[in-house]
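Visitor: Sharing a sequence plus its predicted fold:
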Amino acid sequence: MTRPADAALAPAELGAARYTRHSFARSFLRQAARERWTVSTVRWEFDDNGHGEAVYRIDADGTLLHFAVFSTVLQENERTDRVIAKRWDVTAALVEGPVPDDRLAELRREVPRQEAGRADAATLVWTRANRSERFFDYVVAQLAAGAQPDCATMGDACYILRSTAFYSNGKFGLADFDRLAEIPPLRVPYRAQMLAAWLLREFSYDLAEHCAACRNPAAATLSGDWRRYLGLGNATGLGMVPFVVNHPSILDAWCSARELPLAHALDTAADAGSVRRASELLDRARRYFRERDTLTTAPYLTGPELADRLDGIARILAEFPGGGFRWRDLDDRVAEFGAEAQAVLHTVLVELDDSLDTAIEELLTCDQRRRVEVAQTCGQLRDLLADRYDWTREFDFTDPDEQARFWFSAEDNEEPRRGKRGQDPGESMEHPIDVARAVHALRHDLAGADSGRSVAEFLLEFPWHRGIVARVQSVAGLRYGEVRANLLADDFLPLHLQRFQLALYGMENYSPQSTDWLRVTLFSGAPRAGDVEPGVDDDWLFTRKPRKES
């Protein structure tokens, strides 16, 4: 039995989410390992500082792909992760088919330009990244000295390259979504982007080791636990929030990818084997979060605080080593430890069963078209509001705090922003993501309409409701299509929706830098190209820091 939408889509619940076996990074690597994809370097031309280019060849179960990377070295004051940046340390493209010299020349000319460039229809993803100013040179220096990085110096960041964007789906002339669906290994949404991110992470290892070897031919390579520990850094801002609000069918699919496996897991009877496995994973999670003692996490629990709560869950689980209960009973008992601790338990329980892997992937392809059903009656529309949008009644829009904010795109940086209504400029260009307020206004005007009157007639009198009517009608069949939040409220916390999406991507190490953006890592501990070829997709949940012997 899945959780009701009001529970699953509560902002604080979304903000507690953690990645699971159905997150995009995990499912991508399972496929790559199952099909034994191969990655080889067919071009590597770099100077001592890492300025140059590389081309990786990918055989994805018979589909030929290439990843072309162009690297330079920026001055520290030139680096920015903002959309308005004009230069990056690294730019790259994932392309379909061969890359002869003339095509490479075209990629070399266009890819580093990013927003100012132009792609061909056989190019699938463009991406770019910057070196970590804190860790890239440090790791190179350590390797050049014949040593491995030091955990105390690296802290909880665990990356040396930080991605800033992944473009696809027709932007700049890139292959559109329908074309991606025709490429078997990439037909699942976000698989192409995950492949590009994974290869960018692979390149970060290769580049650091190359630069170290240029300093000292006897330099070390990343070894032991360090060989896989480093992930790909990323930072995300407010742009993710309008995206998920403006794409209710995607939100429904993503939330279903979380809720359906969880319901299946909770309704499963625990036996001695599953209790033992759950205990092992929970113990790993406790150690993992206890080690995250330097990460900025407010307003969420610190790693050690979360570990302490997981200790309580582990004690309860230890009371029943032989099983004989349903996991839902345990979940009910541990609710006292809070949503964040429960979310970790949910990750552990979903990990126990792989039977839904294929079905969950099939959920991710969505029909996002919206249309107004003009023949529907006003009475039917009112019933729809009562059934699906009763949650909006909790917001009182006569209270200034409930619409104290507005969302807009800043002209100077082309990024979504929140402004203070009546104070900040940009209110005249407000984005229409005020679902709760729009429903409130629709309900008010609809109250006086005759029940038998058609929606077409109603909209002739109230044409400004056309957008929200189309939305209400289009998402009527979606269980998880609307976040239970008022995005205009002064106390709305964007981090909750950002963390939910990042968990679906497969990211970890959430480190909020304000109420509006946070830093994360992707693929920390994940199999590398050399692991995937022989079919290794081992268990890399909650990868702990490298031991000193590494």
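Guide: Perfect, thanks for sending it.
Visitor: C-alpha only now, for contacts and for neighbours.
Guide: Will do.
Visitor: Which helix or which strand is home to Pro299?
Guide: Using DSSP states H and E, Pro299 sits in no helix or strand.
Visitor: The one 5 residues further on now?
Guide: Using DSSP H and E, Pro304 maps to helix 303-318.
Visitor: Flag every buried residue along that helix.
Guide: Gly303, Pro304, Glu305, Leu306, Ala307, Asp308, Arg309, Leu310, Asp311, Ile313, Ala314, Leu317 (16 or more other CA atoms under 10 Å).
Visitor: Put this next to the first one:
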Amino acid sequence: MSPERIGSFRITSLSFSRSILRRMKKENWKVEQSRFNLNGDGHGEAVYHIETSHGTFSFIAVSQDLEEHERSDRVISEKWDITFALCEGELSEEKIEHLKQELPKQEAGRGTVQDLVWSRANRSSRIFDYILKALTKERQPDPDSLAEVGYILRTTAFYGNGKFGLAPFEKMMEDHPFEGAFRAQMFAAFMLRQFSFDMVEHMARSRNPDAPPLDSRLKRYLGIGNATGLGMVPFLIFHPKLIHQWVYLRELALARSKVEEITLMKVDSLLEWLRPAIDYFTHYPVKETGIFESGDTIAEELRTIERELVLLKEELPFREGRQWVPFIESLLPGLSAETQEVLNSLMIEIYPEKNEELENYTVVSEEMELDPAMKIGQLLALIKYQYEWCFQYDFAKRDEKHFFWYRSIEKEEPRIAVRGEEPGDEHEMRMNIAELVQKVTVLLEEWNREDKVAKFIFRYPEFKGVIRRVQSLENHDYAEIHGNLLQKDMIPIYLMRCKLSFFGGERFDPKSNRWVRITLFQGAPLVEDVENDEPVEWMFPKLPALEEEA
């Protein structure tokens, strides 16, 4: 659970964007455009009707005119090209008018319990305008030009769980179509992708009635962009049981796959997934920054795996059954952490029959309970067993407490500042679990091992929270990030990437060590593909060649 390792995670078949499309296909959801009131410049509103096995939902997008200088991914922005919502039920005219007024305000707006998700997005000006011009001239855009960005629209936040008056998360439990972690948000992103295609095609036809639709192969290649900053990081600290569950499910799926017997069918399946991955990283459009491994390195290491698999295939069938474990372990010394995680994703992928049922367990109770009757000796033993990693840091050193985290008043978003140089440390968020554990351990060591925790907390009430955390996370091996988030050389985007991988993010493009751009649903099927029973599995998209047959 080091930041560097979890910062190498990638999309898997258990990622939330993947699981929601499987549900959509399995339950035969239907999507229809029920309103498309956009002018020739793409401004206005569009509504989509979604029929699921357990009710009707609506997706609405409101598009407004925006000057180029107003277009920004920063959280302090107050205007966006498009704001959108996923809502329960049909939208009345009154509700549509309410959303047209409130959605563009985002944080300053007010929703209702009918609204499950609110979000906003901006156009990728270069790609949007390029596609529009190409279609207007009755031709398809060049795939190589699209590969530079990979999306038409880019989101900056997804809101739900009661914020701005939206529906609470508890509303989406049990048999709800969007039951599960972040499935509603990911479906909203999927619908935004569909809207992006409909919008650019509409604008092209407004300029030239003979403009063709965007080629379906290009649509599948294009995803939705997302820009993520520091606001995502505290989630991993403040939701330890949830993080444990997600990582545990991922590790369980990987373990299930690796103990399976190697067969010719599964070797071929792994090769079928590996070859697109090699192509993807060979042409990886993300500039090298030194934060993440380069595409060239990953591609070369994947070729090594491919060669070893071809050799393995020649040995089959084995006289006695042989698991994947020794074969994979023989590869690991020659692979970077990033390539290891690509291989892990592929191993999970080739055993859907073993792993896909795990997608039903992404939500857990996050209650933290204090055990006041626990003895001091038991608590110290628990800390020694589960929190040994905390004691590698010397917080007397200035560089170990270089930063502090706080929440801005104007946007209620987490930020970091340099301690002693910038104001606000009196409002510091409790982000440094390692330091808190160290402090409470020093005090606990002075107490009688037979004393009860209740007695200690009565004397030191300020440590009630960290003690409750330690007790509650017993046997939660993946709950804590094993790192110091105040350290001078901290790289926050490692934690962002970890969470984004569970969403199904790919193409991690760091713009600094504090924010990253990704794509969602790049390579994913279209709405009509899901409805027409086309395969819904994707991972590493291949750039289409339009001269080939569709």
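Guide: In hand now; what should we look at? Model, not experiment: these values are computed from the prediction.
Visitor: Got a TM-score for the pair?
Guide: Once superposed, the chains reach a TM-score of 0.95 (TM-score structural alignment, normalised by the length of structure 1), with 542 aligned residues with a CA RMSD of 1.6 Å.
Visitor: still on that earlier bit, mean shift between the helix holding Pro304 of structure 1 and structure 2?
Guide: Taken over the aligned residues, the distance from helix 303-318 of structure 1 to structure 2 averages 1.2 Å (mean CA distance after the TM-score superposition for structure 1).
Visitor: Where does that helix end up in structure 2?
Guide: Counting by TM-score structural alignment, helix 303-318 of structure 1 falls onto residues 295-310 of structure 2.
Visitor: next one: that stretch to chain centre, how far?
Guide: A distance of 26 Å separates the centroid of the chain from that of stretch 295-310 of structure 2, by CA atoms, centre = their mean, to the nearest Å.
Visitor: Would you mind identifying the next helix or strand past the helix holding Pro304 of structure 1?
Guide: Counting by DSSP H and E, what follows helix 303-318 of structure 1 is strand 323-326.
Visitor: list the helices and strands that following strand packs on?
Guide: With contacts taken as 3 or more CA pairs under 8 Å, 6 or more residues apart in numbering; DSSP states H and E, strand 323-326 of structure 1 sits against strand 269-271, helix 272-291.
Visitor: Can you say which helix or strand has Ser163 of structure 1 in it?
Guide: strand 159-167.
Visitor: And Tyr406 of structure 2? What does it align with in structure 1?
Guide: That one, Tyr406 of structure 2, aligns with Phe408 by TM-score structural alignment.
Visitor: And Arg497 of structure 2, by the same measure?
Guide: Under the alignment by TM-score structural alignment, Arg497 of structure 2 pairs with Arg499 in structure 1.
Visitor: What's the average distance for the strand holding Ser163 of structure 1 when superposed on structure 2?
Guide: Mean for strand 159-167 of structure 1 is 0.9 Å (mean CA distance after the TM-score superposition for structure 1).
Visitor: circling back: now the match of Tyr406 of structure 2. Nearest residue, chain neighbours left out?
Guide: Among residues not flanking Phe408 of structure 1 along the chain, Glu430 sits closest, at 4.9 Å (CA to CA, 6 or more residues apart in numbering).
Visitor: For the one you found, list the residues it contacts.
Guide: Phe406, Trp407, Phe408 (CA atoms under 8 Å, 6 or more residues apart in numbering).
Visitor: Swap in 10 Å and give it another go.
Guide: By CA atoms under 10 Å, 6 or more residues apart in numbering, Glu430 of structure 1 lies in contact with Arg405, Phe406, Trp407, Phe408, Ser409, Arg417, Arg418, Gly419.
Visitor: The stretch 1-150 of structure 1: strands as residue ranges?
Guide: Here the stretch 1-150 of structure 1 has its strands, by DSSP state E, counting those that start in this stretch, at 38-46, 52-60, 63-71, 90-96, 123-131.
Visitor: what about the fourth one, how far off from structure 2?
Guide: Once fitted to structure 2, strand 90-96 of structure 1 is off its aligned match by 0.9 Å on average (mean CA distance after the TM-score superposition for structure 1).
Visitor: What is the neighbour count of the equivalent of Ala68 of structure 1 over in structure 2?
Guide: Using TM-score structural alignment, the partner of Ala68 of structure 1 in structure 2 is Ile60. Neighbours of Ile60 of structure 2 under the rule other CA atoms under 10 Å: 29.
Visitor: Next one: Ile60 of structure 2 from Ser17 of structure 2, what distance?
Guide: According to CA to CA, to the nearest Å, Ile60 of structure 2 stands 19 Å off from Ser17 of structure 2.
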